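Engineer: predicted model and sequence below, questions to follow.
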Amino acid sequence: MLQDKRILLIIGGGIAAYKSLDLIRRLRERGVRVRAVMTRAAAEFITPLSVASLTGEKTYTELFSLTDEAEMGHIRLSREADLVLVVPATADLMASMANGNARDLATTALLATDKPVMIAPSMNVQMWLHPATQRNLRTLEGDGVVRVGPGSGDLACGEVGDGRLADVMDIVGAVETFFSATARATDRPLTGRRALVTAGPTHEAIDPVRYIANRSSGKQGYAIAQALAALGAETTLISGPTTLPDPANVFTVRVESAREMLAACQAALPADVAVCVAAVADWRMADGSPQKIKKNGGGPPSLKLVENPDILATLSARSNDRPGLVIGFAAETQNVVAYAQAKRDKKKCDWIVANDVSPGTGIMGGDDNTVHLVTADAVEDWPPASKSAVAERLARRIADYLKEPAA
């Protein structure tokens, strides 16, 4: 997705500037060509030499450098990129951008560019919430600037709140999404197709306050729904309980239990492809308590469990309206590929996407994934990537499979 893309990275002068070094490394791992411009304030936190060592390119710092202007003028520097990325975007940099200031190399390059601009703000919570900053933000977004973050949490100044620089992998994911969206503007091979995606956990009630569930953030399923919609598919996302916002251009149905998820999937048919990513609880209470179960001094209560419906197997076994392509996910802690192959045979689905979720991988709830695509004929070992990149690649494989025109 990012191979040979060119990014001009503007590094602002904030404590979060040190994270730009990891960002450069992550972008370079994905084949991005990075050039960097540093403000003078940024050089108080990290050195131009560190940046140059990671980019493999000269780091630019001065507007009135005869050598730099002769080798790479600021106009050319600002336009020989596919994207201008500002990390961290300080309150001062945002103010300069919003008001069209050109007082140093960074702000001059930003004013002179004719390329898309993305910012990742980072600052003190009160600076972020100040009316002037919010006014500048509205101006920038009105000008078409794309924003990533900020997040909320402990800040370097000791305060807590909004203003924390977005995680590096979230920024990488936003860059991947930007380029994929740009490519898809004229490339929508799934137009006319219908897609069904399940995501997140299910909650099976024990009583009104307790439930049985699996550890799933829903991030991979949501990314797949977004990727399919971006390729033109009319996409329905059936989501268990998550904290994620509804993906853009996706019809999202929120459910709680496995039985509700199955009913919603059946109501969404017919579909050309079904991607079952949800971590559905295998069991539920035979008879959930209508009131909170209280301790009675006699030890833990006896919970009688029954098996939940198998959504993947049910969709795979349908006759009249079976999706043309049914894909399951297998999260395993050992024998990942072997168990996935056995699951594909048992469920009668077409493909299985297997991933290792053993302790220490960080995949459950994380932003990255390493998967294996198991088909009837082969096993494809995909390299580690962000969940958005995995979604993009899977959506493309689905589009290739369904390349015949929709009826």
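Structural biologist: In hand now; what should we look at?

Engineer: going by C-alpha atoms from here, please, whenever you check contacts or count neighbours.
Structural biologist: OK.

Engineer: mind checking the longest helix of the chain?
Structural biologist: helix 168-184 (DSSP state H).

Engineer: which elements pack onto whatever helix or strand comes next after that helix?
Structural biologist: Once the chain leaves helix 168-184, the next helix or strand it forms, by DSSP states H and E, is strand 194-199. Packing partners of strand 194-199 (3 or more CA pairs under 8 Å, 6 or more residues apart in numbering; DSSP states H and E): helix 219-230, strand 234-239, helix 258-268, strand 273-276.

Engineer: what's the angle from the first one to strand 234-239?
Structural biologist: In other words, helix 219-230. Interaxial angle, helix 219-230 versus strand 234-239 (axes from the mean of the first three to the mean of the last three CA atoms, to 10 degrees): 170 degrees.

Engineer: what helices or strands is helix 219-230 leaning on?
Structural biologist: Under the contact criterion of 3+ CA pairs under 8 Å, 6+ apart, helix 219-230 touches strand 194-199, strand 234-239, helix 387-401.

Engineer: presented hereafter is structure B, for comparison with structure A:
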Amino acid sequence: MWKNKHITFFITGGIAVYKVVELIRTFQKAGAEIRVAMTKTAMQFVGKSTFQTISKHPVQTDLFDQTTSAAVAHVELADWTDLAIVAPATANIMSKMANGMADDFVSTTLLALSVPVIVVPAMNVHMWNNAATQRNIQTLRNDNIQVMDPDNGPLAEGYSGKGRFPSNDEIFNYIVEQTEDVDNSKLAKLRGKKVLITAGGTREYIDPVRYISNKSSGKMGYALAKVAQENGAVVTLISANVKLPIPAGIDVIQVETVEELAQAVQTQFVSTDVFIMAAAVSDYRPVHFVDHKIKKSADSANLTLELEETTDILKSLKSRRTKQIVVGFAAETNDLLNNAKKKLDSKGADIIVANDVSQSDIGFGSEDNAVTILQHNATNIKVAKANKQIIAKKVLEVIVKRLS
């Protein structure tokens, strides 16, 4: 259930902060990947270095402390998160959440979330029973945020009452109960769907040792394949000249040229539910292939290549489509949105994912990307710079909305 699930702990100020260390370990043992954000008051109880050590990720504490390469750190963390746990949750953070306040890193990120949120309060009994706190709790529950009741027991003030942070086992079991009957993943509809993805860059040979190609590493296509497979899709990956580890559980077809890629796509397409053309395909190939290495000639200082267009794979599928959702990529260096819109209109695709490959930090071979997702009769969706795994998740979320 928790394997590879992205869980973010939002830790706010209270004596129970130290108990969250073991709670995080409980979820890690179950297979979850953890990140942490803390308020400044939380750090008065336990330093962020403790949580950095156990989570193996930088701990976010300040809106203006750039600990990641993301342009907007709180949005990147919100996009990464599959499940948010606020623990221990103070009366203050619940008030902020109930009223939509965003005045520090934790509250700002919580406001940017679009995933399930579970709140585990801990505070003095009188603060818990205060009418304002109870109103805020009711507002959160009305907003479909799960708020766990605290325990009755000894409090830090030296007397007993309701407000004690529950045991780790109680919290873990509560969260399991809240999530086990409902698949909260936005990608749940991928389960059992056949997804065909192309990745990498094709080669068109001039002679046995030289070819026309591009700088595509295949990382975006492989990220899409990995995320789709992790969410239950049956994935076939057509890989063109990629030097990446073959993902476990994914059927990989190796190709080299545009024609080989086109043939593999045509063969697989008929039984596909979703087709994602992430490969960078050569637009031209030499008209004539020379079967030996071309030597420099003393008679001529120049070599002229006559080129012809290669098969337009996306366009060729227009007449063969039945139920398939078709997604293309537009890797552009200028006039990004206009060129992507032309591609959307001409290729017969449902979705075009546009990215500016002229920027070295999001271009070919980089670990990150930033894209704009175009659809017919819909507002463009801009996805800020993030790791390609996160970009893949966002693209697949758009695709899933189109699945019947």
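Structural biologist: Received the coordinates, thanks. The shown structure was predicted, so the numbers you read here are calculated from the model rather than taken from an experiment.

Engineer: and for the longest helix of the first structure, what are the contacting residues?
Structural biologist: Outside helix 168-184 of the first structure, the residues that touch it by CA atoms under 8 Å, 6 or more residues apart in numbering are 1-2, 19, 22-23, 26-27, 120, 148, 230-231, 367, 386, 388-389, 392.

Engineer: and the buried ones among these, selectable in ChimeraX?
Structural biologist: The ChimeraX command for the buried members of the contacts of helix 168-184 of the first structure (criterion: 16 or more other CA atoms under 10 Å) is given here:
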select :1,2,19,23,26,27,120,148,230,231,367,386,388,389,392
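
Engineer: closest to Val374 of the first structure among the contacts of helix 168-184 of the first structure?
Structural biologist: Glu392 (17.1 Å; CA to CA).

Engineer: check contacts around that closest one.
Structural biologist: Ser180, Ile224, Ala227, Leu228.

Engineer: neighbour-wise, which of the residues you listed leads?
Structural biologist: When neighbours are counted by other CA atoms under 10 Å, Leu228 leads those with 32 neighbours.

Engineer: show me what contacts the closest residue to it other than its chain neighbours?
Structural biologist: Using CA to CA, 6 or more residues apart in numbering and skipping residues adjacent in sequence, the residue nearest Leu228 of the first structure is Ala395, 5.6 Å away. Going by CA under 8 Å, 6+ apart, Ala395 of the first structure touches Ile224, Ala227, Leu228, Leu231.

Engineer: of those, which are still contacts in the second structure?
Structural biologist: Contacts from the contacts of Ala395 of the first structure that recur in the second structure, judged by both residues aligned by TM-score structural alignment, their matches' CA atoms under 8 Å, are Ile224, Leu228.

Engineer: now tabulate the contacts of Ala395 of the first structure in a markdown table and tack on distance to Leu325 of the first structure.
Structural biologist: Compiled in a markdown table, the contacts of Ala395 of the first structure are given as follows (distance: CA to CA, whole Å):
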| residue | distance to Leu325 of the first structure |
| --- | --- |
| Ile224 | 15 |
| Ala227 | 16 |
| Leu228 | 13 |
| Leu231 | 16 |
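
Engineer: what about the strands in the stretch 1-150 of the second structure?
Structural biologist: 6-11, 33-38, 83-89, 117-121, 146-147 (DSSP state E, counting those that start in this stretch).

Engineer: just tell me the aligned range of the shortest one in the first structure.
Structural biologist: If I follow you right, that is strand 146-147 of the second structure. With TM-score structural alignment applied, strand 146-147 of the second structure matches no range in the first structure.

Engineer: buried residues, the very next helix or strand once past that strand. List them.
Structural biologist: Following strand 146-147 of the second structure in sequence order, the next helix or strand is strand 151-154 (DSSP H and E). Of all the residues in strand 151-154 of the second structure, those buried under the rule 16+ other CA under 10 Å are Asp151.

Engineer: still on that earlier bit, between the strands of the stretch 1-150 of the second structure, which gets nearest to Thr68 of the second structure?
Structural biologist: strand 33-38 (12.2 Å).

Engineer: returning to what we had before: switch the helices and strands packed on helix 219-230 of the first structure over to a markdown table; also include distance to Arg322 of the first structure.
Structural biologist: Shown next, in a markdown table, are these (distance: least, CA to CA, whole Å):
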| stretch | distance to Arg322 of the first structure |
| --- | --- |
| strand 194-199 | 12 |
| strand 234-239 | 16 |
| helix 387-401 | 16 |
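
Engineer: minimum distance to Asn308 of the first structure: which of the ones you listed has it?
Structural biologist: Closest among those, using CA to CA: strand 194-199, at 15.6 Å.

Engineer: superposed on the second structure, what's the mean shift for that closest one?
Structural biologist: Compared with the second structure after fitting, strand 194-199 of the first structure has a mean deviation of 0.9 Å; criterion: mean CA distance after the TM-score superposition for the first structure.

Engineer: corresponding residues in the second structure for that strand?
Structural biologist: By TM-score structural alignment, strand 194-199 of the first structure lines up with residues 194-199 in the second structure.

Engineer: tell me how far that stretch is from the chain's mean position?
Structural biologist: 17 Å (CA atoms, centre = their mean, to the nearest Å).

Engineer: list of residues touching it?
Structural biologist: 218-222, 224-225, 228, 233-240, 242, 268-269, 271-280.

Engineer: can we see that at 7 Å?
Structural biologist: 218, 221-222, 225, 233-240, 272-279 (CA atoms under 7 Å, 6 or more residues apart in numbering).

Engineer: in stretch 107-120 of the second structure, what's buried?
Structural biologist: So stretch 107-120 of the second structure, judged by 16+ other CA under 10 Å, has buried residues Ser107, Thr108, Thr109, Leu110, Leu111, Leu113, Val115, Pro116, Val117, Ile118, Val119, Val120.
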